[in-house]
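show me the folded form of this:
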Amino acid sequence: MTIGARVLKTGMAVALAVYLSTLLGFPSPIIAAVAAIFTIQPSISRSWQQITDQLQTNFLGAAVAITAVKLFGQTAIAVGLVCIIVILISIRLRMENTIGLTLVTVVAVMEANQEGWLFALQRFSMVLTGMGAAFAVNVLLFPPRPRKQFIEQVHQAYSQLSLLLRMAISNEMKEDIHRKETEKLHHTLLKLQERYAVFEEERALLPSRRQARARQLLLSKQLIKVLSQGVDLLDVVEEHYFSAPRAGEWAQRFDSQIEELTKYHEQLLLKLEGKMKAHVSIEPEEEREARLIKQLTDYLIEDPDEHKRLVFVASAIFEYGYHLRRLDRISDQVLQREEAETEEA
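So this is what the prediction gives:
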């Protein structure tokens, strides 16, 4: 078990919130600590958005809570009704992620309002203190690096995918191991898509960086697309190849084609890291694909219905190769543009 940066930052944010609560003379640090826990986010952009949303809904929730206490008093039914109203308002404003902390504010303010306005204001200040502590920690300590984390997860997903692809046709891996590795790959791909969503939310402040960021987003999207096509190829092989009659006759051809594309995939990742020599041709020969298509066409003429499952497998292989070549072209464009910008600077 590893302790991630977000786990550490949550603990630090809570500690800072408790310290500030003591420094400011709050009667209890609990509310500030809870606010800090709710505010920690995986990116600075999300943290800022969380702060702005929380300020709006918490201020609105505190106002509704104070008004409700004045009109209906502090009863259990009144607290429950106000919570329902605040939830509906938050959903209406499309700020569902702020509901938890807003309800904490509502309950704290309604419970304190019987002591007077100043006491209720103090409770609201506790919430603001926790939010501020969390934002400060998230920005200043171990600031999120979604791009770096995204690339690391791309390499992790490729390692899992290449292992499965290289043994897909030969079927040498034990079934239970294959199942576990496939589940791990799907989980990694899901995390990768979530990481891309975080990366996509980041905003470039300088106009010159916006174009570079747009290129990186296009490249990142294609990296995910290539991995997804590799996963689709695995699924197609499992579903159709082993059910096809006389599939063994095509084992070597399919296996060598997948091996070549897997190597191509690896070389593309190395090129993006700057580990490949300049102007080295790494694209597989298209003549091999053309030969495979002709051989498969001739084979299908014998009995189209019997051999059509092999078409599905070949189609998935060609689709994987198509998206790899597209990734190659996008990579060249991004790298060339980055080199040009470096020379201009």
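
for the rest of this, base every contact and every neighbour count on C-alpha atoms.
OK.

how many neighbouring residues does Gly100 have?
Gly100: 14 surrounding residues under other Cα atoms under 10 Å.

could you find the closest non-adjacent residue to it?
If the residues on either side of it in the chain are set aside, Gly100 comes closest to Phe38, at 7.6 Å by Cα to Cα, 6 or more residues apart in numbering.

and for Leu218?
The spatial neighbour of Leu218 that comes closest, neighbours along the chain excluded (Cα to Cα, 6+ apart), is Ile330 at 8.0 Å.

next: Leu300.
That would be His307: by Cα to Cα, 6+ apart, it lies 6.0 Å from Leu300.

number of nearby residues for the one you found?
By the measure other Cα under 10 Å, the count of residues near His307 is 19.

and the helices in the stretch 101-250 of the chain, which stretches?
Counting by DSSP state H, counting those that start in this stretch, residue ranges of the helices within the stretch 101-250 of the chain are 117-140, 146-166, 175-201, 207-240.

nearest to Tyr322, out of the ones you listed?
With respect to Tyr322, and counting by Cα to Cα, the nearest of the helices of the stretch 101-250 of the chain is helix 207-240 at 9.0 Å.

buried deepest among the helices of the stretch 101-250 of the chain, which one?
helix 117-140 (a mean of 21; mean count of other Cα atoms under 10 Å).

what does it contact?
9-10, 12-14, 16-17, 20-21, 26, 29, 31-37, 39-41, 43-44, 47-48, 51, 55, 62, 105, 108-110, 112-113, 144 (Cα atoms under 8 Å, 6 or more residues apart in numbering).

so which of those residues are in helices?
Per DSSP state H, helices hold the following members of these: 9-10, 12-14, 16-17, 20-21, 31-37, 39, 44, 47-48, 51, 55, 62, 105, 108-110, 112.

run this one through as well so I can compare:
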Amino acid sequence: MEFNIGPRMVKTGLAVTLTLIITGMLGLNLELVAAIAAVLAMQPSIMRTFDYLKEVVISNSVGSVFAILGTLLLGNHPLSVGTVVIISIAINIKLGLHKTVSLTVLTIVTLMLANGDGISFLYIVQRLSLVTIGVLSALITNVLVFPPDHQKNLFRIIKKASEKTNFLLRVIPNETMNVPQMKEEDRQIEKLINDAKDYYEIISDERNSLIIKNKLSFLRNVIIYKHMIQVLIKKQTLIRELEKNIKELEAIQSHKAFLIKKLVKEINNYSENIVLLYENKIILDKDLQKETKAAMQVTINNLIEELQGSEFDKWTFVFPIANSIVELFFELDKLERLVRIKEAKESKE
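Here you go, the predicted structure:
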């Protein structure tokens, strides 16, 4: 069993430590509340932490008002606390404040569980201070400790997924991998693509960050990463179509099977070259690349011509493969143009 301690786990622990130190120095009771607030407020990116902080201000204001009114009108009976929690959650969801529902509930329970002297102004300030200290500790820790390099992390995921898809596109047409191993590789690719999508959402949130040094370069990379993920999705579709129809593909006329295998090999090389071009590891001659793409287009046209007049049952398994190849080629062509634009722009800056 793997046991990995990532940066976010470390930052969460440090945020809790900082929270407990501050509450101890201020002599505040119920420091557990502040620690829980710190854990809930720890977000995967700095901008998400700022957004979370803004939501906390609004949602906790709503929760505080209802907690005070609920205590004054209904008392602090468990049924009263539960009723106020339900009403506050409903209002927060109506306002679109989904992320901070847990913290709002924590605030309400903390405020309504008053001592025998009831709710005083000092009591309210002390209880709200606990939540505030926890959230601010998470924000400070997220900004100062292990600030995440989302571009590097996202590209690492994309590259790993790309290498796996390239490997499968090499071995599947030759039928050199057993079915269980192919399915396992496919599951790993699916997970990596989902991870890349999740990370892309995080990096998209960073677009409005004020701490980005070269914002234009950052935005170009965001667009490129989006299309790289689309390429991965198209490659996975092609892989699945090949897995499903490879036996039937071998059974048809050898020339058609040869054209498809040739296309898969060429488009796979094309995909690898674009990633290497993005990393500045190779230089792709534009004219030579145009000839290569023109040759692939000719091969695609030849395949379509070869399929003319084929029986319907052959179309049912050949067409999905051919269609996946065409869609992947179209997406790769767009990606190459974007990478070249980025390369040209940054050479002038």
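
how alike are these chains, TM-score-wise?
Comparing the chains after superposition, counting by TM-score structural alignment, normalised by the length of structure 1, produces a TM-score of 0.91; 340 aligned residues with a Cα RMSD of 2.2 Å.

mind putting the helices of the stretch 101-250 of structure 1 in a markdown table, distance to Val313 of structure 1 included?
Rendered in a markdown table, the data for the helices of the stretch 101-250 of structure 1 read as follows (distance: least, Cα to Cα, whole Å):
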| stretch | distance to Val313 of structure 1 |
| --- | --- |
| helix 117-140 | 47 |
| helix 146-166 | 13 |
| helix 175-201 | 18 |
| helix 207-240 | 6 |
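
of all the ones you listed, which one is nearest Leu324 of structure 1?
Leu324 of structure 1 lies closest to helix 207-240 among the helices of the stretch 101-250 of structure 1, at 6.2 Å (Cα to Cα).

and the closest one, what does it pack against?
Based on contacts counted as 3 or more Cα pairs under 8 Å, 6 or more residues apart in numbering; DSSP states H and E, the elements that helix 207-240 of structure 1 packs against are helix 146-166, helix 175-201, helix 304-344.

tell me what the first one is packed against?
What that stands for is helix 146-166 of structure 1. For helix 146-166 of structure 1, the elements it packs on are helix 175-201, helix 207-240, helix 251-272, judged by 3+ Cα pairs under 8 Å, 6+ apart.

what about the helix or strand following the last one, distance to the chain center?
I take that to be helix 251-272 of structure 1. Counting by DSSP states H and E, the element after helix 251-272 of structure 1 in chain order, helix or strand, is helix 286-302. Centre-to-centre, helix 286-302 of structure 1 and its host chain are 39 Å apart (Cα atoms, centre = their mean, to the nearest Å).

now do helix 286-302 of structure 1 and helix 304-344, the angle between them.
Counting by axes from the mean of the first three to the mean of the last three Cα atoms, to 10 degrees, helix 286-302 of structure 1 lies at 160 degrees to helix 304-344.

against Met126 of structure 1, how distant is the equivalent of Thr110 of structure 2 over in structure 1?
Taking TM-score structural alignment as the criterion, the aligned counterpart of Thr110 of structure 2 in structure 1 is Ala108. Plainly put, Ala108 of structure 1 is 10 Å away from Met126 of structure 1 if you go by Cα to Cα, to the nearest Å.

to which residue of structure 2 is the residue nearest to Gly100 of structure 1 aligned?
By TM-score structural alignment, Phe38 of structure 1 lines up with Leu40.

just Lys263 of structure 1 next, same as before
In structure 2, the residue paired with Lys263 of structure 1 according to TM-score structural alignment is Asn269.

how deep is Ile86 of structure 2 tucked in, by neighbour count?
Taking other Cα under 10 Å as the neighbour definition, Ile86 of structure 2 ends up with a count of 11.

the host helix or strand of it maps to which residues in structure 1?
Element membership of Ile86 of structure 2 [criterion: DSSP H and E] is helix 78-94. The alignment of helix 78-94 of structure 2 onto structure 1 (TM-score structural alignment) spans residues 76-92.

post-alignment, that stretch versus structure 2, mean distance?
Between stretch 76-92 of structure 1 and its aligned partner residues in structure 2, the average distance after superposition works out to 0.7 Å, using mean Cα distance after the TM-score superposition for structure 1.

centroid-nearest residue for structure 2?
Asp198 (1.3 Å; Cα atoms, centre = their mean).
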